[in-house]
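**Q** what follows is a predicted protein model with its sequence.
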Amino acid sequence: MTNDVLKYSSETQGIVSRVSLPADEEPEILSLRPERLSEYVGQAEAVETLEIAIAAARKRNEPLDHVIFHGPPGLGKTTLAHIIANEMGGTLTVTSGPALEKGGDLIGILTHLAEGDVLFVDEIHRTPKTVEEFLYPAMEDFAVDFVFDKGVHARSHRFRLKRFTLVGATTRVGLLSAPLRDRFGIFRSLDFYNEADLIKITLRSAALLEVEIDQAGAAELAKRSRGTPRIVNRLLRRVRDYTQVRADGVITRDTVAAALALEGIDEKGLTRLDRSYLKTIINFYNGGPVGIEAIAATLQEETDTLVDVVEPYLLKIGLLIRTSSGRKAAEAAFRHLAIVPAEKGQKSLFGE
């Protein structure tokens, strides 16, 4: 080895070495997800069910029953899948229903699962029917059946899989086929979070992000987050940016209100799309009832967006009424938007 090579090796030793440095172990993106059930906030009944099922499965030294979570987006379905894998000591493999276009896609994933691993399928109701049929023997018998050749030469071969746990998540549980739904041993619904739990999540996330926030600021964020942890964490990041640039770095009730005013989010957590949805029903259709297709056409939005994203929270807080003849704006919606019903006087929008 020449002197030049020795010199180069000495100069770069701090950059390239056989020793794992602290920087090698740092995550690229800070995750706010809890990793254990003990850290999980909210959904008390679902968490207790999982605690009992996981403890029993570990005592029997067998995989957890297949689990399905359903509920609106952002309530923790994916987070619970990560927690189940951590608690059971297995590796998590993540995919989604639309990504499994062919049976071979699913078989490739299943055959690579080790004993005790967890397969998470998001939006499982959108799995193609031909792919879904491969799940039936995999969930019940931990096996998949291959068919070779065609016609009179066709023959079947059963491939044994390692025992695994399937965790499914869906926002449209009614679209699940009965054969698939019945093969899940644990069936839990996740509901919107109350304000107290959202405050706990906000304070925990702020500590992880190393952001200073007072109790009033956390309460204001929780109130505007639509009962959804994913939204409260997203809003916390936006308020953090605003506070660091326009304020003294401490998140308070006033900085939350100012920052979210720029985002178009009001004191009830309604976005511009939520308010446009309600105003469409009130102004164009006299408060309803009106069909969802008519509302979607007026707003030039997809029907699925309105049904899955907008309506659940409006129904939850009583601003929207869904009837057999269509959607109606509740009296609370008129009051919130400062609109006087037509039969009582002249309508007046607060403008936006």
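**A** Looks like it arrived, so ask away.
**Q** from here on, contacts and neighbour counts on C-alpha atoms
**A** Will do.
**Q** contacts only, for the one residue sitting closest to the centre of the chain.
**A** Central residue of the chain (C-alpha atoms, centre = their mean): residue 74, 3.3 Å from the mean position. Contact partners of residue 74, counting by C-alpha atoms under 8 Å, 6 or more residues apart in numbering, are 228-231.
**Q** one more to weigh against that first structure:
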Amino acid sequence: MAREPILSASTNDDEINHRLRPQYMRDMIGQRDVIERLQISISAAMKRGEPLSHVLFDGPPGLGKTTFATVIPRELGVNVHLASGPTLKAPKDLVPFLTNLQERSVLFIDEIHRMPRGVEEYLYTAMEDFRIDLVLGEGVNARTHNLPLKPFTLIGATTRAGMLSGPLRDRFPIREHLGFYDLSEMTRIVQRSATKLKIDTDPDAALELARRSRSTPRIANTRLLWVRDYAETKANGIITVPVALDALAMLEIDTLGLDKQDRAYLTTLVRVFGGGPAGVEAIAHTMNTAADTLSDEVEPYLLRLELVVRTPRGRMATAKAYQHLQLNMPTDG
């Protein structure tokens, strides 16, 4: 029987979001091709009595990278130790994690792309040869000691795989990209979360929540929690379609899942810059916000919905954006 993983570091998710996460792969919705490939690798590793090969998950935030990282150890029946790339500032910060690993256990490094290059390079021998080099002493008296490690599995998660060095990426035999979820999968996720939270939710209300959650489970769960609070305050705790629509309207979430900031971006691009082309810096200054906020948080979804396109001259609004804003698209001449 699989043991419950030991979480050796705290996560950023609150207790509710942790409760909503699936515990085993059989409980997961979506990402079926990824799950099938992982199940084969896990089964083979367990039959051989070896650690699972190192795994790298990449993809946008909220699609299940951390969920996979906590589910895999349960499937293997081993412990998992959690670390975060930004906190690993020097090789010495890795040593406690690596030396405390048990046989075939899992080390999960979230945001692995944010580790300094020196820390990446320190991982090479640990991943390939299961050993690390410790420098004892200083100056002319310093000497190197080779410390063997127990065979383990490293699971890395990143939203920017391109920021990892090639040598580190190549040391992950299993690389999986997590894609967005379709509407039926999102609806099932909302319904499952509602059941876990013991929320009385109409199927059509779950569908509407799913439709406005950007194909991302984390966003769906966050918005479900808000609608639950709204329903408990305004509608005796029952989430119907009108209740869901009223709650989302209070958050200013529209039919495409755009929020107030998304629409402000589109409106600025259309009204101030005539639909573009316009640079993100100019748009950010006009909106009085940071350019990286727009490029990292706002633009990816607008680009995915084909409401905005990037050109060599700047961002441009599409006909679909004008239609969504219920504005007439300007004609040439």
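**A** Nice, thanks for sending it over. What you are looking at is a predicted structure, and each value in this text was computed from that prediction instead of being measured.
**Q** just to revisit the earlier point, the residue nearest to the centre of structure 1 pairs with which position in structure 2?
**A** Residue correspondence, TM-score structural alignment: residue 74 of structure 1 in this structure matches residue 62 in structure 2.
**Q** for the contacts of residue 74 of structure 1, which ones persist in structure 2?
**A** Contacts conserved in structure 2 for the contacts of residue 74 of structure 1, counting by both residues aligned by TM-score structural alignment, their matches' C-alpha atoms under 8 Å: 228-231.
**Q** which of those residues sits closest to residue 58 of structure 1?
**A** When these are ranked by distance to residue 58 of structure 1 (C-alpha to C-alpha), residue 229 comes first, at 29.3 Å.
**Q** trace that closest one over to structure 2, please.
**A** Aligned partner of residue 229 of structure 1 by TM-score structural alignment: residue 217.
**Q** isn't its match right up against residue 185?
**A** No - between residue 217 of structure 2 and residue 185 there is no contact, the gap being 9.3 Å when judged by C-alpha atoms under 8 Å.
**Q** who's more crowded, the two?
**A** Neighbours were counted for residue 217 of structure 2 and for residue 185 using other C-alpha atoms under 10 Å; residue 217 has more, 25 against 17.
**Q** quick one on the thing from earlier: among the kept ones among the contacts of residue 74 of structure 1, who's most crowded?
**A** Per-residue neighbour counts (other C-alpha under 10 Å) across those peak at residue 229, which has 24 neighbours.
**Q** who are the neighbours in contact with that residue?
**A** Applying C-alpha under 8 Å, 6+ apart to residue 229 of structure 1 gives the contacts 74-76, 193, 198, 201.
**Q** quick one, what contacts the closest residue to residue 278 of structure 2 other than its chain neighbours?
**A** Nearest-residue entry for residue 278 of structure 2: residue 314, 4.6 Å, with adjacent residues in sequence omitted and distances by C-alpha to C-alpha, 6 or more residues apart in numbering. Shown in contact with residue 314 of structure 2 (C-alpha under 8 Å, 6+ apart): 276-280.
**Q** output those as TSV; include the columns neighbour count, secondary structure and distance to residue 48 of structure 2.
**A** Output for the contacts of residue 314 of structure 2, formatted as TSV (neighbours: other C-alpha atoms under 10 Å; DSSP: H, G, I helix; E, B strand; the rest coil; distance: C-alpha to C-alpha, whole Å):
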residue	neighbour count	secondary structure	distance to residue 48 of structure 2
276	22	coil	58
277	18	coil	57
278	20	strand	57
279	18	coil	55
280	20	helix	53
